[in-house]
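Asker: mind folding the following:
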Amino acid sequence: MLVHKLEISKPLWQQLIRDLARTGMGVKESGAFLLGNMEPSRVVTEYLLYSDIAPDSQHVNYVLLRGRHMAKVWDICELRKLRVVADIHTHPGVPIQSPSDRDNPIVSIAGHVALIVPNFAKGLVVPSSLGFHEFQGQGEWRSWFRGEAAALLNITG
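Answerer: Sure, this is the predicted structure:
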């Protein structure tokens, strides 16, 4: 059973949430790749908005990323010597995975973390309001909510 915690600075977290709310405009899903280092722990140092990688990716009930978009992400990671440590995207309501989320992980490697932000990131977003979902491999996921989700996301400073 895998459990990978994430760490992100408070200013970066606040900017990320503002950007997710702005790009989704309160009416459509938005998201980002969380980039950083994996060792000794997963520390997010920057992010790439889906809308910057794939301007036509955002829709009301889903985000669509194609192979060519992922190639851009890997190129940026290689250039900056970073890794995709997690992804994050918004949902219109609660932070549970949709069937599409479960069937199509952004990174289909066991241990990949996918965060879901409720209410299109409108209003106050704190770790306990998120869904924290970790891909276990072979189509399986583990999910944490409320206090358990908050314990897995460390916002520093």
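Asker: C-alpha only now, for contacts and for neighbours.
Answerer: OK.
Asker: could you say what helices and strands the helix or strand harbouring residue 69 packs with?
Answerer: Here residue 69 is covered by helix 67-80, with elements defined by DSSP states H and E. For helix 67-80, the packing partners by 3 or more C-alpha pairs under 8 Å, 6 or more residues apart in numbering; DSSP states H and E come out as helix 50-53.
Asker: packing partners of the helix it packs on?
Answerer: strand 31-37, helix 67-80.
Asker: one more time with 7 Å
Answerer: Under the contact criterion of 3 or more C-alpha pairs under 7 Å, 6 or more residues apart in numbering; DSSP states H and E, the helices and strands touching helix 50-53 comprise an empty set.
Asker: to compare against the first, here's another:
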Amino acid sequence: MNGPFALQMSRSQFAALTAELARRGDGRRESGAFLLSSTNVERPPGHKRTVVGFAFYDDLDPASLTGGITFGAIGYSALSAVCRAQDLCVVADIHTHPGSWVQQSAIDARHPMSAIPGHIAIIAPNYSQGSIRLRDLGLHVFHGDKTWESRYRNEVKEVLHLTGSYPFLRMAISALRSAFRAVHRSIKERGTLDVNARS
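Answerer: Below is the predicted model:
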């Protein structure tokens, strides 16, 4: 893989992705999605592929969430149509596991969602319920011929890079700014009332 990171997405994208996986899995079944990138971007050596969108398994194949994942030909046909229409390509997939186990199952390893060398398969724990961090994931890079390279914990960020600030931090900063503006307005209004009272 070229460069220190193979993929990048914003922290808000990552938060939205893991929350949507949790919603679709409902704490009782696996869910998943393809991560999509633009096909018409020049990529010099070391360039990070930027994730620009997601295609959720059950949007492509409504019968795919069976407890595990059963993704059929209808889903791949729909995925191909989406990619062609929007000039996108699949750079990774993500699916959830119950519990904290994020290694690949034998089925995962034998049947990559994309059999192109360099494809990245990500596994999120606990059906993606709760707060999911990069270090909670298992990240598995397909090298072809049934060969995978796996990354866990702090190694995940060597391949998947999150950009921007955390959504909750942005919200907290926005709330603080609103509070400061409200206090400032209140002080100004009080000052105006005091001046009027004295006059």
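Asker: for whichever helix or strand residue 20 of the second structure is part of, which outside residues touch it?
Answerer: Assigned by DSSP H and E, residue 20 of the second structure falls within helix 11-25. Taking contacts as C-alpha atoms under 7 Å, 6 or more residues apart in numbering, the residues outside helix 11-25 of the second structure that touch it are 31-32, 127-129, 132, 162-167.
Asker: do that again at 6 Å, thanks
Answerer: Outside of helix 11-25 of the second structure, the residues that reach it under the criterion C-alpha atoms under 6 Å, 6 or more residues apart in numbering are 31, 127-129, 162-163, 166-167.
Asker: any idea of the angle that helix forms with strand 32-38?
Answerer: Angular relation of helix 11-25 of the second structure and strand 32-38 on a 0 to 180 degree scale: 150 degrees, by axes from the mean of the first three to the mean of the last three C-alpha atoms, to 10 degrees.
Asker: helix 11-25 of the second structure vs the first structure, average offset?
Answerer: Relative to the matching residues in the first structure, helix 11-25 of the second structure has an average distance of 0.7 Å after the fit, by mean C-alpha distance after the TM-score superposition for the first structure.
Asker: which part of the second structure lines up with the helix holding residue 69 of the first structure?
Answerer: The aligned range for helix 67-80 of the first structure in the second structure is 73-86, by TM-score structural alignment.
Asker: check which residues of the matching stretch are buried.
Answerer: Neighbour-count burial for stretch 73-86 of the second structure, counted by 16 or more other C-alpha atoms under 10 Å, picks out 75-76, 78-79, 82-83.
Asker: related to what we said a few turns ago, show me which of the contacts of helix 11-25 of the second structure are buried.
Answerer: Members of the contacts of helix 11-25 of the second structure that pass the buried threshold by neighbour count (16+ other C-alpha under 10 Å) are listed as 31, 127-129, 162, 167.
Asker: out of these, which sit inside helices?
Answerer: Within these, residues falling in helices by DSSP state H are residue 167.
Asker: just send the buried ones among the contacts of helix 11-25 of the second structure back as CSV, with distance to residue 101 of the second structure too.
Answerer: CSV is the format used below for these (distance: C-alpha to C-alpha, whole Å):
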residue, distance to residue 101 of the second structure
31, 15
127, 10
128, 12
129, 14
162, 22
167, 26
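Asker: which residue in the second structure aligns with residue 105 of the first structure?
Answerer: Under the alignment (TM-score structural alignment), residue 105 of the first structure maps onto residue 112 of the second structure.
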